[in-house]
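**Q** okay, sequence plus prediction incoming.
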Amino acid sequence: MNKKIGIIAGVIVLIAIIAAVLVFTGVINTNGNTGPNDNVLVVGFDSEFPPYGYKDDKGEYVGFDLDLAQEVCNRNNWTLVKQPIDWDAKDSELSSGTIDCIWNGFTINGREDKYLWSKPYIDNKQVIVTKSNSGINSLSDLKGKQVETQKDSSALSALEGDQKPLADTFKQLVQIADYNTAFLDLDAGTCDAVAMDIGVAQYQVNSKSNPSDYKILDEEISSEQYGIGFKKGNEQLRDKIQQTLDEMEADGTIAKIASKYDSYGVPGSLIKNNNTTTNTTN
């Protein structure tokens, strides 16, 4: 009997030691919410979504959203980990805890109940890009044309939703993995137009050797708002990041960061959040 009691006591002690190690290393978070373990914030982003997140000529990940995240981390003494993700796998990355949030031109509209959201901070719209000599000057001119857009993008959602009547006039709506591929197809004549976010469109056009070879139609497909998506139940992390962003807006830091991306229309897309309350019920 004493031997059995000794074995049981030993097992209990071992379990206690393992649990303590897990808590200490951050594998178990004792505050009841998933947060930046060891003061490390892991931000998931699409590395081919300029000007919000992309790889520059030096091979470094940069962009407006990543700059915001870096400043938030600096103010909270956190370390930022920029984690590029497969956009199709973003939900599994978030739910598994591989990333702490999705922060990269992430559309709130249509996903309101799927994530815990920050306040919206960008007003965005979806547009059509085509070659200047294409003869396409309005959305109605897309009839019988081949149009490409990114998988799981806001433009695709619009063309499969409210703008489906427009998409039904296309010769074909093709889903591609990224917009670099779409512009290669546009240059090669494989497609006639690309449906995409205005900021990404401006970046792609302005980065070309001859930007005048392209045009962005004045007519928009749809509009939306960007926010930061967190796993439901993680109010503690969301609220801390939102508090820091509110401070950054008040002291002009967000506007200063946005000015770096003026050629992509970021400053004009900023939402003033001073009188907006965070939705804590998602």
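**A** Cool, the structure landed. The structure presented is a predicted model; accordingly, all values stated were derived computationally and were not measured.
**Q** please count neighbours and contacts with C-alpha atoms only from this point.
**A** OK.
**Q** could you measure Ala167 against Lys125, distance?
**A** Going from Ala167 to Lys125 by C-alpha to C-alpha, to the nearest Å gives 17 Å.
**Q** okay, these two: which has more neighbours?
**A** Ala167 (23 against 18; other C-alpha atoms under 10 Å).
**Q** what are the boundaries of the strands in the chain?
**A** For the chain, the strands defined by DSSP state E occupy 40-45, 48-49, 53-55, 61-62, 79-84, 101-107, 116-117, 122-131, 146-150, 172-176, 193-197, 214-216, 222-230.
**Q** now those in a markdown table, with distance to Lys3?
**A** Formatted as a markdown table, those follow (distance: least, C-alpha to C-alpha, whole Å):
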| stretch | distance to Lys3 |
| --- | --- |
| strand 40-45 | 45 |
| strand 48-49 | 62 |
| strand 53-55 | 61 |
| strand 61-62 | 59 |
| strand 79-84 | 49 |
| strand 101-107 | 50 |
| strand 116-117 | 51 |
| strand 122-131 | 66 |
| strand 146-150 | 65 |
| strand 172-176 | 66 |
| strand 193-197 | 69 |
| strand 214-216 | 80 |
| strand 222-230 | 50 |
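**Q** what's the closest of the ones you listed to Pro267?
**A** strand 122-131 (9.1 Å; C-alpha to C-alpha).
**Q** does anything pack onto the closest one? Which helices or strands?
**A** Judged by 3 or more C-alpha pairs under 8 Å, 6 or more residues apart in numbering; DSSP states H and E, the packing partners of strand 122-131 are helix 154-160, helix 179-188, strand 193-197, helix 198-206, strand 214-216, strand 222-230, helix 266-269.
**Q** one more to weigh against that first structure:
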Amino acid sequence: MSTIQAIVLAIVEGLTEFLPISSTGHMVMVSSLMGIGKEDFTKLFEVAIQFGAILAVVVLYWRKFINFKSWSFYFKLAIGVIPALVFGFVLGDKIDLLLMNPLYTALALLGGGFVLLFIDTIFYKVEIKEEKDITIKNALIIGLCQCAALIPGVSRSAASIIGGLQQKLSRKLAAEFSFFLAVPTMAAATIYKLFKAVKTNPDILNSGNIKLLMVGNIVAFVIAFLTMRFFVDFLKKHGFKVFGWYRIIAALIFLLMIKMNQIR
């Protein structure tokens, strides 16, 4: 992987991680187009640069994350992340098998697009507008919904936001709680994947690759920070339909690339 390729993938990560459009699907497409999709370091890189995206959430919402007077916030995040940790640990090997077949990712991307076309009309009632009003039950149900994203192509952001809307959170709060929940969820997944990769291949983190990871995380941080600010404002005004159409178009391109053997 070259530095330019690392920057491109980091930009894709930053743009797609917190939008409901599947970062996994986009990473697979872009890395395949660059001819590095099957490399072991590419798979590690795609996971490791999530640290940059996580840090962007903490910095953007630092008042929320560095507020030790409100332990209920941390407790709700802990409750919300438990389902993903349990199901992720139990189904980890099966999820890796799904990732080996890009067709499943493309179909999940397509199906999720059709779902987003109708979300605004299905979940339109709003009863919760502030994070402090989210209950433990709300957090748990949103966490359970997030587990759907264990299927490659579903999108963690989409699954958790839909869970929030189903629990009658406002669009803004559903998106923000999805960001908050991403921090422990992605941190756990990233650390676990890094541990497995280094255990399998101790030489994978050589000096050159470490430099690429540093560049990737910096770029992912900056792009994710800007994307989150845009997304919340856009969502309040326009809803999810545009993301649904985008997913459908991206999935059709994905399927065409598979048909042409550009992605294997």
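**A** Done, it's in. Bear in mind that the values here come from a model prediction, so they are computed numbers and not experimental data.
**Q** TM-score for this pair?
**A** Overlay of the two chains. TM-score (TM-score structural alignment, normalised by the length of the second structure): 0.30; 137 aligned residues with a C-alpha RMSD of 6.2 Å.
**Q** if we can go back for a sec, so for Ile257 of the first structure, which of the strands of the first structure sits nearest?
**A** Closest among these, using C-alpha to C-alpha: strand 61-62, at 11.9 Å.
**Q** elements contacting that closest one?
**A** Looks like strand 61-62 of the first structure contacts strand 53-55 (3+ C-alpha pairs under 8 Å, 6+ apart).
**Q** chain center to the host helix or strand of Leu109 of the second structure, what's the gap?
**A** Using DSSP states H and E, Leu109 of the second structure sits within helix 102-122. With C-alpha atoms, centre = their mean, to the nearest Å as the basis, helix 102-122 of the second structure stands 15 Å off its chain's centre.
**Q** list the helices and strands that helix packs on?
**A** helix 23-33, helix 71-100, helix 241-259.
**Q** point out the most buried one among those.
**A** Among these, the stretch with the highest mean neighbour count (mean count of other C-alpha atoms under 10 Å) is helix 23-33, at a mean of 21.
**Q** Val215 of the second structure against Ile7, yeah?
**A** Yes. Val215 of the second structure lies in contact with Ile7 (C-alpha atoms under 8 Å); the separation is 7.1 Å.
**Q** just to revisit the earlier point, any buried residues in the helix holding Leu109 of the second structure, and which?
**A** Buried positions in helix 102-122 of the second structure, judged by neighbour count with 16 or more other C-alpha atoms under 10 Å: 102-117, 119-120.
**Q** give me the element Glu176 of the second structure is part of.
**A** Per DSSP H and E: helix 171-200 holds Glu176 of the second structure.
**Q** quick one: that helix to helix 71-100, angle?
**A** Angle between the axes of helix 171-200 of the second structure and helix 71-100 is 60 degrees (criterion: axes from the mean of the first three to the mean of the last three C-alpha atoms, to 10 degrees).
**Q** and helix 171-200 of the second structure, how far out from the chain middle?
**A** Using C-alpha atoms, centre = their mean, the offset of helix 171-200 of the second structure from its chain centre is 8 Å.
**Q** now do it and helix 102-122, the angle between them.
**A** Using the same axes, to 10 degrees: helix 171-200 of the second structure against helix 102-122 is 160 degrees.
**Q** which strands and helices sit next to helix 171-200 of the second structure?
**A** Using 3+ C-alpha pairs under 8 Å, 6+ apart: helix 171-200 of the second structure touches helix 40-48, helix 50-60, helix 71-100, helix 156-166, helix 207-238.
**Q** okay, those helices in CSV with distance to Trp245 of the second structure next?
**A** Shown next, in CSV, are those (distance: least, C-alpha to C-alpha, whole Å):
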stretch, distance to Trp245 of the second structure
helix 40-48, 25
helix 50-60, 25
helix 71-100, 23
helix 156-166, 14
helix 207-238, 13
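**Q** where is the longest helix in the first structure?
**A** helix 2-25 (DSSP state H).
**Q** list the buried residues for that one?
**A** So helix 2-25 of the first structure, judged by 16+ other C-alpha under 10 Å, has zero buried residues.
**Q** and it, what does it pack onto?
**A** Using 3+ C-alpha pairs under 8 Å, 6+ apart: helix 2-25 of the first structure touches no other helix or strand.
**Q** ok, which of the helices and strands packed on helix 171-200 of the second structure comes nearest Leu194 of the second structure?
**A** Going by C-alpha to C-alpha, the one of these nearest Leu194 of the second structure is helix 40-48, 6.8 Å.
**Q** tell me the angle that closest one makes with helix 207-238.
**A** 40 degrees.
**Q** tell me what helix 40-48 of the second structure is packed against?
**A** helix 3-16, helix 171-200, helix 207-238.
**Q** now that helix, how far from the centre of its chain.
**A** With C-alpha atoms, centre = their mean as the basis, the mean position of helix 40-48 of the second structure lies at 15 Å from the chain mean.
**Q** now stretch 90-103 of the second structure
**A** Worked out by C-alpha atoms, centre = their mean, stretch 90-103 of the second structure lies 16 Å from the chain centre.
**Q** one more: stretch 41-60 of the second structure?
**A** The answer for stretch 41-60 of the second structure is 10 Å, by C-alpha atoms, centre = their mean.
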